[in-house]
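1. No letters, just coordinates:
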């Protein structure tokens, strides 16, 4: 964009980002993405109107302005999913601004994102998930590293944690109790039950770990004693899946998908699974029912005599 943001718009944006960081608990990478998305939107509107817009014109944006921005984004090759994410950031910014200053950003909030097909989760079969756990433990000759990697993966599959949530645990969680309080996306907290296998795996790692596990420090440690990098777990899983002949979709995050899918297969309640996963919307969790349906259809096509 040839025109920069007005000082007032820039200050307003910084205030919102500070609010998101302080109150919503968003990760730094998320805040950076929000900043880029909204900055791009505001810069486009200034360029579209041929002047650096103050706050009053921005409050009066109409549906034509919104359509022009979305059309330009699509013309530049932005996909429907990415545009939906940017529109969500813009709406979040205007919603916060409207609540703070008392106006109605009707056109912005009424703008509809293009529809897109959400990719279905790619869980592993139960036997494949168990095989992957067993093989992960064999990837390093050092007992404490093998125990560490198995403990992390058991938390993903046994408790449905995101890898960032597992690696975000501090040693204050030791010894693990029957439940864990997890701080997930957007700072949302949830309580998840901890299966005996996960408690035992973490306890074994803690006994073998050569580094002092200070309660205020990370539970899972790298080779030099710092916080474990998620890339290390990803590399270990890559090695294990290649040895087992599993597809590239067999990732650490697939263990979380497998947790949800296997619970659903066993008759788990969808809303309970939503709470365990920390999904803000039930529609996100409902993707697992689509996985189940797709699998049933595949079995039908392969096995039914008239299919």
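-> Good, I have the coordinates. This is a predicted model, so every value here is computed, not measured.
2. going forward, measure contacts between C-alpha atoms and count neighbours the same way
-> Will do.
3. now the helices for the stretch 101-250 of the chain?
-> Here the stretch 101-250 of the chain has its helices, by DSSP state H, counting those that start in this stretch, at 106-110, 126-136, 143-159, 163-167, 196-208, 230-244.
4. helices or strands next to the fourth one in the packing?
-> Here helix 163-167 touches helix 143-159, helix 230-244, going by 3 or more CA pairs under 8 Å, 6 or more residues apart in numbering; DSSP states H and E.
5. In contact with the closest residue to residue 24 other than its chain neighbours, which residues?
-> Closest residue to residue 24 apart from its sequence neighbours, by CA to CA, 6 or more residues apart in numbering: residue 186 at 5.5 Å. The neighbours of residue 186, taking CA atoms under 8 Å, 6 or more residues apart in numbering as the test, are 24-27.
6. Second structure follows, compare the two:
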């Protein structure tokens, strides 16, 4: 598909992705997603315009061509959420190109994406989150693996870490300090307080771990390599079956639970944003919707309609 794209547009895309990587510190997953989205857009234009377009044409694409592209994407099965992300990538790329080349990209930059309902996080109840931590360790054959699994899930819930952040901790992070410096998405750093229970859980694991923890990853697999996140997901799958919890009780749900329970306890939304490492407050505000949705569920059960 990239062979259809004019060389100037292809070079501009690569320059933009390099800018995102080097200047903005974008994560590799983000770069791959944006690269695929914009490549699809550029290839569509090559077929739609039927000519080898230049950068001025690319920046000045009218609304009609944007609508044709979006209709094409929906026609091949792209959902509203994915299309909105693709349009966001196209707008960002076009805005960068227009600024670099001194071009007018008003039509593209003012384009609106499809509306979609944002999925609400599915946190666990506080009792279920505690039960999950206690249950994940039950199936392990060895004491150190039981301690490891409990320590990982405790960090997810107690510190609101992403699974990649917890498993990315180096061995030198032990013993855990009272405040961890975490590097999250896009290389963004944040400071996260560590509860005594989390420090104690990691200390128990480190004391039992049969591998050298002076270098490498803190959390190890059975053969000594870095622990695979899929193994944590499997342990939680077994635990949620035992506990009768829904399929939404995943490692990421522990992070959602951390944020929701803090909010329920009166936590400040800005502070929770910082703890989670969200770039935008609007991302964190989804937890207020979760709180309101739960309140309505309780209300509906207490006051059923006749």
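-> Sure, I can see it. Keep in mind the model is a prediction, meaning the values are calculated, not measured.
7. TM-score for these two?
-> Once superposed, chain against chain, the TM-score is 0.95 (TM-score structural alignment, normalised by the length of structure 2); 306 aligned residues with a CA RMSD of 1.7 Å.
8. ok, back up a step: and the contacts of residue 186 of structure 1, which of them are buried?
-> The neighbour count (16 or more other CA atoms under 10 Å) marks 25-26 as buried among the contacts of residue 186 of structure 1.
9. Reformat the contacts of residue 186 of structure 1 into CSV and put distance to residue 222 of structure 1 next to each item.
-> Formatted as CSV, those follow (distance: CA to CA, whole Å):
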residue, distance to residue 222 of structure 1
24, 29
25, 25
26, 25
27, 22
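10. lining up the contacts of residue 186 of structure 1 with structure 2, which overlap?
-> Mapped onto structure 2 and checked by both residues aligned by TM-score structural alignment, their matches' CA atoms under 8 Å, these keep the contacts 24-27.
11. any idea how far the residue nearest to residue 24 of structure 1 is from residue 56 of structure 1?
-> According to CA to CA, to the nearest Å, residue 186 of structure 1 and residue 56 of structure 1 sit 30 Å apart.
12. How about residue 288 of structure 1?
-> Counting by CA to CA - residue 288 of structure 1 and residue 56 of structure 1 are separated by 45 Å.
13. Please identify which of those two sits among more neighbours.
-> residue 288 (23 against 8; other CA atoms under 10 Å).
14. show me the contacts for the more buried one.
-> Taking CA under 8 Å, 6+ apart as the criterion, residue 288 of structure 1 is in contact with 120-121, 260-261, 264.
15. So it versus residue 210 of structure 1, what's the distance?
-> In terms of CA to CA, residue 288 of structure 1 sits 40 Å off from residue 210 of structure 1.
16. follow-up on the earlier one: tell me which of the contacts of residue 186 of structure 1 fall in helices.
-> Among these, no member falls in helices (criterion: DSSP state H).
17. of the contacts of residue 186 of structure 1, closest to residue 84 of structure 1?
-> Of all the contacts of residue 186 of structure 1, residue 84 of structure 1 sits closest to residue 26, with 18.7 Å by CA to CA.
18. just checking, the closest one touches residue 183?
-> No. Counting by CA atoms under 8 Å, residue 26 of structure 1 sits too far from residue 183 to count as a contact (11.0 Å).
19. Please verify my assumption that residue 287 of structure 1 contacts residue 123.
-> No. Counting by CA under 8 Å, residue 287 of structure 1 stays clear of residue 123, with 11.5 Å between them.
20. so residue 287 of structure 2 is in which element?
-> Assessed by DSSP states H and E, residue 287 of structure 2 sits inside helix 286-302.
21. Over to residue 263 of structure 2?
-> With elements taken from DSSP H and E, the one containing residue 263 of structure 2 is helix 251-264.
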